[in-house]
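Asks: Below are the sequence and a predicted model for it; my questions follow.
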Amino acid sequence: MPDAPASPAGRWPGDRLGRQQSGPGSIARPGVRIAAIAVDFALCFAIYTAFFYGSSWASLAIFVVEQVLFLVAFGGSIGHLIFRMRVVTLQNRWAGVWRPVLRTVLLALLIPAVIWDADQRGLHDVFAGTVLVRV
């Protein structure tokens, strides 16, 4: 009896992208993604409270700067690095400069980050051509 064809969604998140089911290179799952962004938010809020308290857009600006600088320089934000994740292109390469900038601008808008595809990539990753993977 032949194997049943894979569903359009794939057998696991990242299957359609050629990613393995688990381990290094697999799609980072929601739990660690949420934990990582919580760390980033907390660090940015601490900086905001210490230096910019009262400025209405400073906390968002700090978050955007942190994301772009760390994604370009290290392949992940502080939260990503703590939880052993990296942002890479679909070809598993360094994301460059424009992809982290686009990804971060869309992430700051929030809506693209909470709409996910079948591979558990937020629209900010889909539009930037990136994927958040385990290291």
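Replies: Perfect, thanks for sending it.
Asks: going forward, measure contacts between C-alpha atoms and count neighbours the same way
Replies: Will do.
Asks: Can you list the residue ranges for strands in the chain?
Replies: With DSSP state E as the criterion, the chain has strands at 85-89, 130-134.
Asks: Next one for the comparison:
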Amino acid sequence: MDDRDAIGSWLSGPRAAAEQAGVDFGYPGERLGLPQDGPGSVARVGRRVAALFIDWGLCLLIAYGLIAHRDVSTANPWTMAVFAVMSVLTLGTVGSTPGKRLLGLRLVRADGGRLGVVAIALRTVLLLLVIPAVIWDRDGRGLHDKAVHAVQVRI
């Protein structure tokens, strides 16, 4: 192994280096018993982020128009509160926020059941802290989902 191989493996990351060594990681969701594609498969990051932006925009409009009385300086803190309430209510009842529903996603327990209200509230708090949501495992689940044994799937 020459210096270029060593530098190349470092630049491509540990997963690529492990794959070159023959390690098979499988597809996202395989360890959870989920299908590779189609309904019930793990939702990809792009869809999840787009759903989050849709939900946040909707909450911003509600906070700006109804609660903050069109005062931009007070709309931002209210947006977070509206987002938390919307997430707990919609995920607790139908398993999808409006953004998730528009993009064909649902939040379920890793074993396929429904999440309880306490688990959804904990997940929402962790999501609002941001850091747990941007650290993922190899199945694409953030720490906020792993903490409550949840996974976002396609419907």
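Replies: Yes, it's here. As the structure is a prediction and not an experimental result, all values here were calculated from the model.
Asks: just to revisit the earlier point, closest one to R29 of structure 1 among the strands of structure 1?
Replies: Taking C-alpha to C-alpha as the criterion, strand 130-134 is the member of these that comes nearest to R29 of structure 1, at 8.6 Å.
Asks: Show me what that closest one is packed against.
Replies: For strand 130-134 of structure 1, the contact count by 3 or more C-alpha pairs under 8 Å, 6 or more residues apart in numbering; DSSP states H and E identifies strand 85-89 as packing neighbours.
Asks: re the thing from before, including mean neighbour count and distance to V105 of structure 1, could the strands of structure 1 go into a markdown table?
Replies: Shown next, in a markdown table, are the strands of structure 1 (neighbours: other C-alpha atoms under 10 Å; distance: least, C-alpha to C-alpha, whole Å):
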| stretch | mean neighbour count | distance to V105 of structure 1 |
| --- | --- | --- |
| strand 85-89 | 24 | 15 |
| strand 130-134 | 24 | 14 |
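Asks: Now distance to L110 of structure 1 too, for these, in CSV please.
Replies: Formatted as CSV, the entries for the strands of structure 1 read as follows, by distance: least, C-alpha to C-alpha, whole Å:
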stretch, distance to L110 of structure 1
strand 85-89, 18
strand 130-134, 17
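Asks: could you measure L89 of structure 2 against P132 of structure 2, distance?
Replies: Using C-alpha to C-alpha, to the nearest Å, one obtains 21 Å as the distance from L89 of structure 2 to P132 of structure 2.
Asks: In contact with the aligned residue in structure 1 for V108 of structure 2, which residues?
Replies: Under the alignment by TM-score structural alignment, V108 of structure 2 pairs with V88 in structure 1. With C-alpha atoms under 8 Å, 6 or more residues apart in numbering as the criterion, the residues that contact V88 of structure 1 are 75, 94-95, 130-133.
Asks: List the buried residues of the longest helix anywhere in structure 2.
Replies: Counting by DSSP state H, the longest helix found in structure 2 is helix 72-93. Using 16 or more other C-alpha atoms under 10 Å as the burial criterion, the residues of helix 72-93 of structure 2 that qualify are 75, 78-80, 82-84, 86-89, 91-92.
Asks: buried set for stretch 27-44 of structure 1?
Replies: Residues of stretch 27-44 of structure 1 classed as buried by neighbour count (16+ other C-alpha under 10 Å): 27-29, 32-33, 36-37, 39-41, 43-44.
Asks: would TSV of the residues you listed with distance to S7 of structure 1 be doable?
Replies: Conversion of the buried residues of stretch 27-44 of structure 1 to TSV gives the following (distance: C-alpha to C-alpha, whole Å):
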residue	distance to S7 of structure 1
I27	18
A28	21
R29	20
V32	26
R33	25
A36	30
I37	31
V39	35
D40	35
F41	36
L43	40
C44	40
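Asks: Skipping adjacent residues, who's closest to the residue most central in space within structure 2 in space?
Replies: Ranked by distance to the mean C-alpha position of structure 2 (C-alpha atoms, centre = their mean), the top residue is R48 at 5.4 Å. The shortest distance from R48 of structure 2 to any residue that is not its chain neighbour, by C-alpha to C-alpha, 6 or more residues apart in numbering, is 7.3 Å, and that residue is K100.
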